[in-house]
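>>> sequence unknown, structure follows:
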């Protein structure tokens, strides 16, 4: 797993606490090794850290934001609209963006809930998210008119480099259930680079009509069917020529997608949703760690090659 890439490397949040503790994800020197193994272009985390007297960057702080609307869209599933600062809105439009959210009455960060961004209205600085009520953390959010938001966090998708590389290419997106909320940012990004996008929804999953409505507004080609009985429809689309597949679903769903793709052409680029448990978002608590080829990987901040993750971490 050499040359691991931290999604925060070179950003305003770098160097972080991990540089101070000797656990930097991207810099081998700051992770205790004697030789530089970094291939980051134009960035030297080690020099920046040492030049600044080993001072770390300011961490993300919770921002108090007003909840504009709660709407139950399915049983125990809610669409929440939140007014957010303009600077944060501009940071949450990228594929894989997520936030940590908690009720204003909760002081302890143990009540932070990682929530994927569904949509950002840049004109009015409104964030839309979908929350399923399943425990104290999320139930609090459904009864609050003000919440704390920490962000932006950006590692909600493994294989994000493929999004950045694509221009005037063909992309197939397959999705099931609540993971479909990640599609709006992903599709917006792909369309801006003149990519052709087609979306297949697995009809067996929970359907989020708001996501489908937004995608239809973007004039994206959508199809909905039972993947179990119509796997050949996916293979038929792949055989037409596809440059990237983005699978937005559970780990099991994503692994099945990989197997279908690889049965047609294992050189097609693959991106998948990051479904790991995330608590702090800063690589500190260890809740998100998975083992890949014997190495512990902090998945809240580290990009992992999707096929390697699906084959190794899910054994």
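Yes, it's here. Quantities reported herein were computed from a predicted structural model and do not represent experimental measurements.
>>> CA only for contacts and neighbour counts going forward, please
Noted.
>>> please enumerate the helices of this structure.
For the chain, applying DSSP state H gives helices covering 17-21, 45-51, 86-91, 136-141, 160-165, 183-192, 209-217, 231-239, 251-264, 306-308.
>>> turn the ones you listed into JSON lines, including mean neighbour count and distance to residue 7.
Listed next are the helices of the chain as JSON lines, based on neighbours: other Cα atoms under 10 Å; distance: least, Cα to Cα, whole Å:
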{"stretch": "helix 17-21", "mean neighbour count": "17", "distance to residue 7": "13"}
{"stretch": "helix 45-51", "mean neighbour count": "16", "distance to residue 7": "13"}
{"stretch": "helix 86-91", "mean neighbour count": "15", "distance to residue 7": "13"}
{"stretch": "helix 136-141", "mean neighbour count": "16", "distance to residue 7": "26"}
{"stretch": "helix 160-165", "mean neighbour count": "16", "distance to residue 7": "10"}
{"stretch": "helix 183-192", "mean neighbour count": "20", "distance to residue 7": "17"}
{"stretch": "helix 209-217", "mean neighbour count": "14", "distance to residue 7": "26"}
{"stretch": "helix 231-239", "mean neighbour count": "14", "distance to residue 7": "30"}
{"stretch": "helix 251-264", "mean neighbour count": "17", "distance to residue 7": "21"}
{"stretch": "helix 306-308", "mean neighbour count": "19", "distance to residue 7": "15"}
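>>> one more to weigh against that first structure:
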């Protein structure tokens, strides 16, 4: 692929058109961008402009904020806690896809404390969500104050926690390689389950980083995944050990999925051949999740701004032409 394909994760859903339509900042619709002609990209079967007009020139409803009950809290490693919460069936269904995430906070705090957390697992029968939280700063430490049977403020659903979703969904009946580092083990689980459901043999190389153990071993067993424990980074570069793993397995794999920090993902992309399908965790900083606050906005040469809370792109274009200052 030698050109960039842009998509909007919300296009064609009940949350489209969104607030970006009001100001001419729609990601896909040329008319909603103020142009005089129709030149939509990645048609979703719905005319965004028409929906906006039919809605009285107003955006559609926004995500709901709900109170969910914590039914289980578990310390799964140093500075990592897992919450299992019970939620409405519709929300659990909507979050049962790769890349799903929610904003959560302690009910005793205000909206400034909203923290985006990837979904680790869902159960549509019991209507539960499982998330893993790494205790880093004030937002997550406030979450740690909560106990079982306490309420948790949840806003969602959101779906752009993985970039390259098209490649994940289209990878079938082959071998898939997953590379994860640290807390990246949590958001890789829905991707692994999707690839396994698509008939793929799963090979997972994991660097537990500063954690004592690999806390997702039960999920690896569930998907019959072949586990390779390794050290992934040395002095800011990929370790020779991981480079050998990538060379050994990537050529015969239908996709390589990376879940970890940006420096890890970028170094992996430098090793993988350009014709290989890839996907990765979306590490953009997020605050509102709606493209409004600008926190997720990433700037590229040519005065291009990409709102990564909504824009779905191939991982190779996360770093290509990106301005670092």
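Perfect, thanks for sending it. Bear in mind that the values here come from a model prediction, so they are computed numbers and not experimental data.
>>> so for residue 127 of structure 1, which of the helices of structure 1 sits nearest?
Residue 127 of structure 1 lies closest to helix 86-91 among the helices of structure 1, at 7.2 Å (Cα to Cα).
>>> remind me, longest strand of structure 1?
strand 63-74 (DSSP state E).
>>> that one vs structure 2 - mean distance after superposition?
Superposed on structure 2, strand 63-74 of structure 1 shows a mean distance of 1.3 Å to its aligned residues (mean Cα distance after the TM-score superposition for structure 1).
>>> okay, the angle between that strand and helix 209-217?
100 degrees (axes from the mean of the first three to the mean of the last three Cα atoms, to 10 degrees).
>>> what packs against strand 63-74 of structure 1?
With contacts taken as 3 or more Cα pairs under 8 Å, 6 or more residues apart in numbering; DSSP states H and E, strand 63-74 of structure 1 sits against strand 77-83, strand 146-153.
>>> of all the helices of structure 1, which one comes closest to residue 293 of structure 1?
Per Cα to Cα, nearest to residue 293 of structure 1 of the helices of structure 1: helix 306-308, 8.7 Å.
>>> what's the matching range in structure 2 for the closest one?
The aligned range for helix 306-308 of structure 1 in structure 2 is 315-317, by TM-score structural alignment.
>>> what's next to that stretch, contact-wise?
Outside stretch 315-317 of structure 2, the residues within contact range by Cα atoms under 8 Å, 6 or more residues apart in numbering are 4, 163-164, 269, 278-280.
>>> which of these lies closest to residue 60 of structure 2?
Of these, the one sitting nearest to residue 60 of structure 2 (Cα to Cα) turns out to be residue 163, at 24.5 Å.
>>> which position in structure 1 pairs with the closest one?
Residue 163 of structure 2 maps onto residue 158 in structure 1, by TM-score structural alignment.
>>> do the same with residue 127 of structure 2
So residue 127 of structure 2 corresponds to residue 125, using TM-score structural alignment.
>>> that match and residue 292 of structure 1: what is the separation?
Separation of residue 125 of structure 1 from residue 292 of structure 1 (Cα to Cα, to the nearest Å): 39 Å.
>>> over to residue 275 of structure 1?
15 Å.
>>> can you check residue 71 of structure 1 too?
Distance of residue 71 of structure 1 to residue 292 of structure 1, given as Cα to Cα: 40 Å.
>>> and those two? Which one has more around it.
Neighbour count, other Cα atoms under 10 Å: between residue 71 of structure 1 and residue 292, residue 292 has more, with 18 against 12.
>>> which residues touch the nearest residue to residue 146 of structure 1 once chain neighbours are set aside?
Distance criterion Cα to Cα, 6 or more residues apart in numbering; nearest residue to residue 146 of structure 1, sequence neighbours excluded, is residue 66 at 4.6 Å. If you count contacts by Cα under 8 Å, 6+ apart, residue 66 of structure 1 has them with 82-84, 145-147.
>>> and these, which two are furthest apart?
Longest span within the contacts of residue 66 of structure 1, Cα to Cα: 84 and 145, 13.1 Å.
>>> so the match of residue 163 of structure 2 touches residue 304, yeah?
Yes: if you go by Cα atoms under 8 Å, residue 158 of structure 1 and residue 304 touch, sitting 5.8 Å apart.
>>> burial measure for residue 228 of structure 1, as a count.
10.
>>> list the residues that contact the match of residue 163 of structure 2.
Contacts of residue 158 of structure 1 by Cα under 8 Å, 6+ apart are 271-274, 303-306.
>>> preserved in structure 2, out of those?
For the contacts of residue 158 of structure 1, the subset whose aligned partners also touch in structure 2 (both residues aligned by TM-score structural alignment, their matches' Cα atoms under 8 Å) is 271-274, 303-306.
>>> next, format those as JSON lines and append distance to residue 234 of structure 1.
Converted to JSON lines, these look like this (distance: Cα to Cα, whole Å):
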{"residue": "271", "distance to residue 234 of structure 1": "16"}
{"residue": "272", "distance to residue 234 of structure 1": "16"}
{"residue": "273", "distance to residue 234 of structure 1": "19"}
{"residue": "274", "distance to residue 234 of structure 1": "22"}
{"residue": "303", "distance to residue 234 of structure 1": "27"}
{"residue": "304", "distance to residue 234 of structure 1": "25"}
{"residue": "305", "distance to residue 234 of structure 1": "22"}
{"residue": "306", "distance to residue 234 of structure 1": "19"}
